[in-house]
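Visitor: Need coordinates for the following:
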Amino acid sequence: AVESGDDFGDVSAAEMLDQTLAAMTIGALFDHVGGGFHRYTVDPQWQVPHFEKMLLDNAQLIGLYARAGTRLGKPWYERVAGRSIEYLNRRLWSENGGFYTAESASLDGIEGKGYVFTVDKIRSVLGPRAADFLDWHELVELPESRIDHEPPDGEVLNLRPGKALDALAAGRLADEIAPLSPEYAALLAARQARGQPDRDRKRVAELNALAGLGLLAAAQPLDRPDAAERAVEVGEWLWNELWDEPAGRLSRQAYAGEVGGEAFLADYAATGRLMLSLYASQHELKWLFRAQRVANALETRFVDQAGHLQERALGEEAAGLSISPPLLGDEVGPSGHSQAVVFLLDLGLVMDAPARQRRAVTALAGFAGEVAAEPAAWGWLVGELARPSRAEAVERFATELAAPEPTGPGASRDHVKVSAQVTPGGEAVEVRLVIDPGFHVNANPASEDYLVPTRITAPDGEIGPIDYPPGQPFRAAFATESIDVYEGELTLRVPIVGDVPERLQIEIQACDDEVCLAPDKLEIDVGRDGQ
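Guide: Down below sits the predicted model:
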């Protein structure tokens, strides 16, 4: 309900959410000095954290807290979200683009050394301002039971729970804490002077996509256009760094100057969700085309013959795996299965592509038994499918699952027939394209740099510049602008400037009103003397 804007339905649900969000930010899960959330606490009072910070956690919490602040009328939650964004930008953003995976709990081999304080240290840093600061904060001793190595010299900073909860209930906590910003900054500088904990410098597709989604979710309620701009940077980094456009394939991560690793279903699904959300946010058609390319790759690589999802790619990419991993549900983050279903449903809705939505529901049917048996383990999916647009699609297509699966659109080459013939005088090759009704290929030059133009090259022989004809304007129902395309039959004249080529290569990308297929390269023999 927080994410969608729907009613909570039960006031107790809103109260439970509010109490949980409050406890997470008043205790030590939230880093009051540096912003951002630690992974978990080691005590039932939530006062002592395991100090590691994970991109996965913070990526999901920034959007939740930003929207909860608006929905519940709690500016404190908006402040928490904003400070967590600042943490991500300060400590996990890479100068080469993309977010790092985590920040260590340890400094110089001592867990918590980079985070703890003593009262004396706070007083030495803040001077006379320390009294006001300590009036709102308390230090909690690390329990001996958790210390199995050298303990840090200090204690854990918490807000004073009674005072903080009273101020939060009255809607005053954000205003009360905001004047302490200079004190937080001074303590952060003192903390950083000790050194910085190491970071896990892997930049992972799934985690970055979730971070981009969280930033987009937080941008509007926080009035933070910089958050949306950072989400765009994440999307561009994923596309330019981890997406292999010729192969139509995603790599899992970038690390130490190398890009690689088998991407999982969750990597593809989260990346697709981000591309689609960026289209909704930025209104640029390139993001929709990218979402579509990711969806095509996901369906090709992770959907088996029964229409069911697999966590790892089918075929050669998963050749080293003898069995499929077990389904674990939505644990610390949404599962690949859950994200894939939601992504394909949403993309089908945006593009008015009922066949894609039907395939999403077929995929859902493959693990619906697990969801029904233990819905609490699939909390993210259950919540997302409760949104009216998705619930309607699931209900609509669930009754059709017994019917044969509609035939997919195939490959680009399935919809374009190509032939080539040397002209009687031998000065040129005429290439004839016959494009199936309802389909088109991009004109040359293409209307946008992310579109693949129709292009002819010669693997052998020598050809001159080709005078490609202007295209016809075409605007899909989901698009705001038209693009230039070729439809029906088309003859291209290819000048010969040396040896007559034996073969020509034609690069095409076929599209219909709903979907653009993967780019394709066709090699054809050049006919001579009527052959």
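Visitor: use CA for all of it now, contacts and neighbours both
Guide: OK.
Visitor: can you give me the strands for the stretch 251-400 of the chain?
Guide: Using DSSP state E, counting those that start in this stretch, the strands of the stretch 251-400 of the chain run over 258-262.
Visitor: Would you map the helices across it?
Guide: According to DSSP state H, counting those that start in this stretch, the stretch 251-400 of the chain carries its helices in the segments 265-282, 285-302, 336-350, 354-365, 368-373, 379-385, 388-398.
Visitor: Mean neighbour count and distance to residue 214 for those - can I get that in a markdown table?
Guide: Output for the helices of the stretch 251-400 of the chain, formatted as a markdown table (neighbours: other C-alpha atoms under 10 Å; distance: least, C-alpha to C-alpha, whole Å):
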| stretch | mean neighbour count | distance to residue 214 |
| --- | --- | --- |
| helix 265-282 | 25 | 10 |
| helix 285-302 | 21 | 17 |
| helix 336-350 | 23 | 14 |
| helix 354-365 | 23 | 23 |
| helix 368-373 | 13 | 25 |
| helix 379-385 | 17 | 14 |
| helix 388-398 | 15 | 20 |
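Visitor: would JSON lines of these with distance to residue 523 be doable?
Guide: Putting the helices of the stretch 251-400 of the chain into JSON lines (distance: least, C-alpha to C-alpha, whole Å) gives the following:
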{"stretch": "helix 265-282", "distance to residue 523": "30"}
{"stretch": "helix 285-302", "distance to residue 523": "23"}
{"stretch": "helix 336-350", "distance to residue 523": "33"}
{"stretch": "helix 354-365", "distance to residue 523": "30"}
{"stretch": "helix 368-373", "distance to residue 523": "44"}
{"stretch": "helix 379-385", "distance to residue 523": "45"}
{"stretch": "helix 388-398", "distance to residue 523": "40"}
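Visitor: mind checking which of those helices is nearest residue 38?
Guide: Closest to residue 38 of the helices of the stretch 251-400 of the chain is helix 379-385 (C-alpha to C-alpha; 21.0 Å).
Visitor: Just the element for the residue nearest in space to the middle of the chain, please.
Guide: Most central in the chain under C-alpha atoms, centre = their mean is residue 209, positioned 2.4 Å from the mean C-alpha point. Assigned by DSSP states H and E, residue 209 belongs to helix 205-222.
Visitor: Check residue 45 too.
Guide: Using DSSP H and E, no helix or strand contains residue 45.
Visitor: how about this one, so we can line them up?
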Amino acid sequence: MFNYFIPEVSRYLEIALVLLTTLASCKNESKEEASKHKYTNALINETSPYLLQHAHNPVDWRAWSQDALDEAKEKNKLVLVSIGYSSCHWCHVMEEETFENDSIAQIMNENFVNIKVDREERPDVDQIYMTAVQLMKGNGGWPLNVITLPNGKPLYGGTYHTKEQWKKVLTEISRLYKEDPDKAAQYSDMVAEGIQEVNLIAPSDDFTQLKKEAVFEGIANWKPLWDEVWGGDTRDEKFMLPSNLNFLIDYALLTKDEAALKHVERTLDKMALGGIYDHIGGGFFRYSTDARWKVPHFEKMLYDNAQALSLYSKAYQVFKKPLYKEVILGTIEFLEREMKNPKGGYYAALDADSEGEEGKFYVWTETELKSILGSDFKLFAAYYTIEEQAVWENGNYVLHRLMDDTQFLETNSVSKSELEDLKSNWKATLMEARKKRTRPRTDDKILTSWNALLINGYLNAYTAIGTTSLLDHAEHILQFIQTHGYKNNELGHSYKKDSKHIDAFLEDYSLLANAALNLYSTTLNTQHLSLAQELTRKAQDKFNDASSGMYTYNQGDKLIAKLIKTDDGVIPSSNAIMAHNLFQLGHIRYNQEDMKKAKTMVSSMVEVSKETPYSYAKWNSLLLNMSYPFYEVAVVGKDAESMIKKMGATYVPNILLVGSTTESDFALFEGRFSEDGTYIYVCRDNTCKLPVKTIPEALRILDPTNTYLQTQTLDFGGLH
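Guide: You can find the predicted model right below:
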């Protein structure tokens, strides 16, 4: 908690700070624009859906730019930075209540340079000022409203405000700045210093920390927080956080920790059955507003669904549950139907609101369901928990399940095949009914980093269920990004027709490089490996921070503080992804420098990842690679691609699975190609066991005592 505070300043700030309401997050209310507008500001020239939503406010908004900041300095005006995104509900509420109000707009225009920021287009600006607000008041959210000095250093920050609260904040902060600018400057300097301190990382080359005990200590600190009934961590609202569950699967398999594996399975089951999953249209909503995964915030984000696809694909490999395959297929159907740009690439988000109501597109009244389903209603109601105690609000129900199909069949007079037919008919019928409703608005930006996550999602789904079209989807996304977002050897962050170029951030480079690496491992196409290497080297050049041994989030130094993102959020840490990429590249090419860099980065994070492992799961996944035996599995021969596909169907932690169908000068493949057959080489630290010709033999070499691995060999048919 940041607690620098100047007494004279606190007298004014305290008045404003206590006005803030509890954070509520985050979807945007859809509304039809009128054909004529009383006001139009500079945002009309933008392409971001969020910025365009504010283009007809009476507030003199402009987009984030150096010109706007220079104007503030020239006029000695405070800067008001308001940050949100198109599917953020409370962002829209504040716009409607406050930013569309003429009297509020007059105060803002007279006293401030007003800047609107789409956090998805400028995550660096969002990260800087979110850190500031968290330091000043202990939490944050969206809309994020920050008042800064002309130099950009924060003086005040908060989230949603009512019109009266906002008017008082504007008045008090303006008075403070005019009456005592020196004190305001001192306070903002200390906030900026606090932001800088958050981003201080001490580099470490103490590789003795990279041991199993560090992992165990982190798990011991985490286990007491696990919800043993509903899964996830014990809290009032729940996010999926795929990085956490991915790490726990690896940890549980490597250590044979049955409690951890059961916790993951419980969490996955409850999410798949809960209202956070759209049982009619497929795909996941952003997060659950309750501890039981029942009522979501109804916006749908690409990054959530891309990572959920990866997570459930991995889980299907491990647990073989039909429920997980159902989720995989439903999520894919949703993505292809509702999130795909006809020319390629996938949109950022779907709004939660339609016709001014949250979730209206997705929820049902009992009367509606009876009318639509007729005689099927009774069984449908039992399956999807349509009962009096489950009603949400205004008589609406969020479809969710309290039992899986096996349990349902045991308590209802219906066969498995009959239930499958009924479910298919129910979904088709209700999807037709949905088509008659007003559809939520789409944020049609195509973000590089989020699409890279989806490349991995489709690759993981392809590996798990073997459908070739999924590999095609992954390849097409990469082609789209290369065509539209990677021009003149410069990667862009966001693409939309006629949009301005935004330099890519570390998350774009690292996630796209990671996706290219995974494409290489799956297809054996060395062009993907070359792209991964190229993107990684560019990232090292553009974002290197010598003092921390990490990489900055953004290019250049135009913001008020250096920004180094090491913790996971809803997307894993871009620095952790960089470390993973370097670790993999180091093993593929036996590049000692890359492997040492990855170890240095992980060593710097061991202490904090032990204390709060749930915030550093991606680092802990890499710590598992370094503290447990890590194997390079090289499949070499004419049938390498098909054998890799077969072997990949079994999830094995702590291996790098690669192959070559031709002669290759890569260290892993050199001198190993033979016309006589296809061989599997299990190697560790550049030392290989004698080659074997079957997958079960290779699995036994990896871990002869692992019951999980040995039971998986039953799935390989003729390759035994």
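Visitor: counting contacts, what elements does the helix holding residue 209 of structure 1 pack onto?
Guide: The contact analysis (3 or more C-alpha pairs under 8 Å, 6 or more residues apart in numbering; DSSP states H and E) places helix 205-222 of structure 1 against helix 55-72, helix 75-87, helix 225-237, strand 249-255, helix 265-282.
Visitor: what range in structure 2 does the shortest one sit on?
Guide: When strand 249-255 of structure 1 is aligned against structure 2 using TM-score structural alignment, it corresponds to residues 490-496.
Visitor: go on, the last one?
Guide: Here helix 265-282 of structure 1 aligns to structure 2 at residues 506-523, judged by TM-score structural alignment.
Visitor: okay, the helix or strand in which residue 418 of structure 1 is found sits on what stretch of structure 2?
Guide: For residue 418 of structure 1, the host element (DSSP H and E) is strand 416-422. Using TM-score structural alignment, strand 416-422 of structure 1 lines up with nothing in structure 2.
Visitor: Can you work out which other helices and strands pack against the very next helix or strand once past that strand?
Guide: Next in sequence after strand 416-422 of structure 1, counting helices and strands by DSSP H and E, comes strand 428-435. Applying 3+ C-alpha pairs under 8 Å, 6+ apart, we find strand 428-435 of structure 1 packed against strand 416-422, strand 489-495.
Visitor: The last one relative to strand 428-435, how many degrees between them?
Guide: Angular relation of strand 489-495 of structure 1 and strand 428-435 on a 0 to 180 degree scale: 160 degrees, by axes from the mean of the first three to the mean of the last three C-alpha atoms, to 10 degrees.
Visitor: same question, the first one
Guide: With the same axes, to 10 degrees as the criterion, the two stretches strand 416-422 of structure 1 and strand 428-435 enclose an angle of 170 degrees.
Visitor: Next one: whatever residue of structure 2 lines up with residue 375 of structure 1 from residue 551 of structure 2, what distance?
Guide: Structural alignment (TM-score structural alignment) places residue 375 of structure 1 against residue 613 in structure 2. From residue 613 of structure 2 across to residue 551 of structure 2, the span is 21 Å (C-alpha to C-alpha, to the nearest Å).
Visitor: which other residues reach stretch 163-173 of structure 1?
Guide: 22, 26, 73-76, 136, 174, 176 (C-alpha atoms under 8 Å, 6 or more residues apart in numbering).
Visitor: Can you say which of the residues you listed are buried?
Guide: 22, 26, 74-76, 136, 174 (16 or more other C-alpha atoms under 10 Å).
Visitor: okay, those in a markdown table with distance to residue 130 of structure 1 next?
Guide: Below are those laid out as a markdown table (distance: C-alpha to C-alpha, whole Å):
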| residue | distance to residue 130 of structure 1 |
| --- | --- |
| 22 | 24 |
| 26 | 19 |
| 74 | 27 |
| 75 | 25 |
| 76 | 22 |
| 136 | 10 |
| 174 | 19 |
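Visitor: farthest-separated two in those?
Guide: Counting by C-alpha to C-alpha, the most remote pair of those is 74 and 136, 18.4 Å apart.
Visitor: that older thread, give the buried residues for the match of strand 249-255 of structure 1.
Guide: Quick answer for stretch 490-496 of structure 2 (16+ other C-alpha under 10 Å): 491-496.
Visitor: of all these, which comes closest to residue 214 of structure 2?
Guide: residue 493 (35.6 Å).
Visitor: Could you report the separation of the closest residue to that closest one other than its chain neighbours from residue 572 of structure 2?
Guide: Of all residues not flanking residue 493 of structure 2 in the chain, residue 504 sits nearest, at 4.2 Å (C-alpha to C-alpha, 6 or more residues apart in numbering). Relative to residue 572 of structure 2, residue 504 of structure 2 is positioned 17 Å away (C-alpha to C-alpha).
Visitor: Quick check: chain neighbours aside, which residue is closest to residue 46 of structure 1?
Guide: That would be residue 27: by C-alpha to C-alpha, 6+ apart, it lies 5.6 Å from residue 46 of structure 1.
Visitor: and the one you found, how many neighbours?
Guide: The local packing of residue 27 of structure 1 (other C-alpha atoms under 10 Å) involves 25 other residues.
Visitor: residue in structure 2 matching it?
Guide: So residue 27 of structure 1 corresponds to residue 274, using TM-score structural alignment.
Visitor: Is its match in contact with residue 289, as I believe?
Guide: No: the pair residue 274 of structure 2 / residue 289 is not scored as a contact, 11.6 Å apart, by C-alpha atoms under 8 Å.
Visitor: where do the helices sit along the stretch 101-250 of structure 1?
Guide: 119-126, 130-136, 161-169, 173-177, 181-193, 205-222, 225-237.
Visitor: about what we covered before: the match of residue 375 of structure 1 and residue 218 of structure 2: what is the separation?
Guide: According to C-alpha to C-alpha, residue 613 of structure 2 stands 5 Å off from residue 218 of structure 2.
Visitor: Compare these two (neighbour count), which wins?
Guide: More crowded of residue 613 of structure 2 and residue 218, by other C-alpha under 10 Å: residue 613, with 25 against 22.
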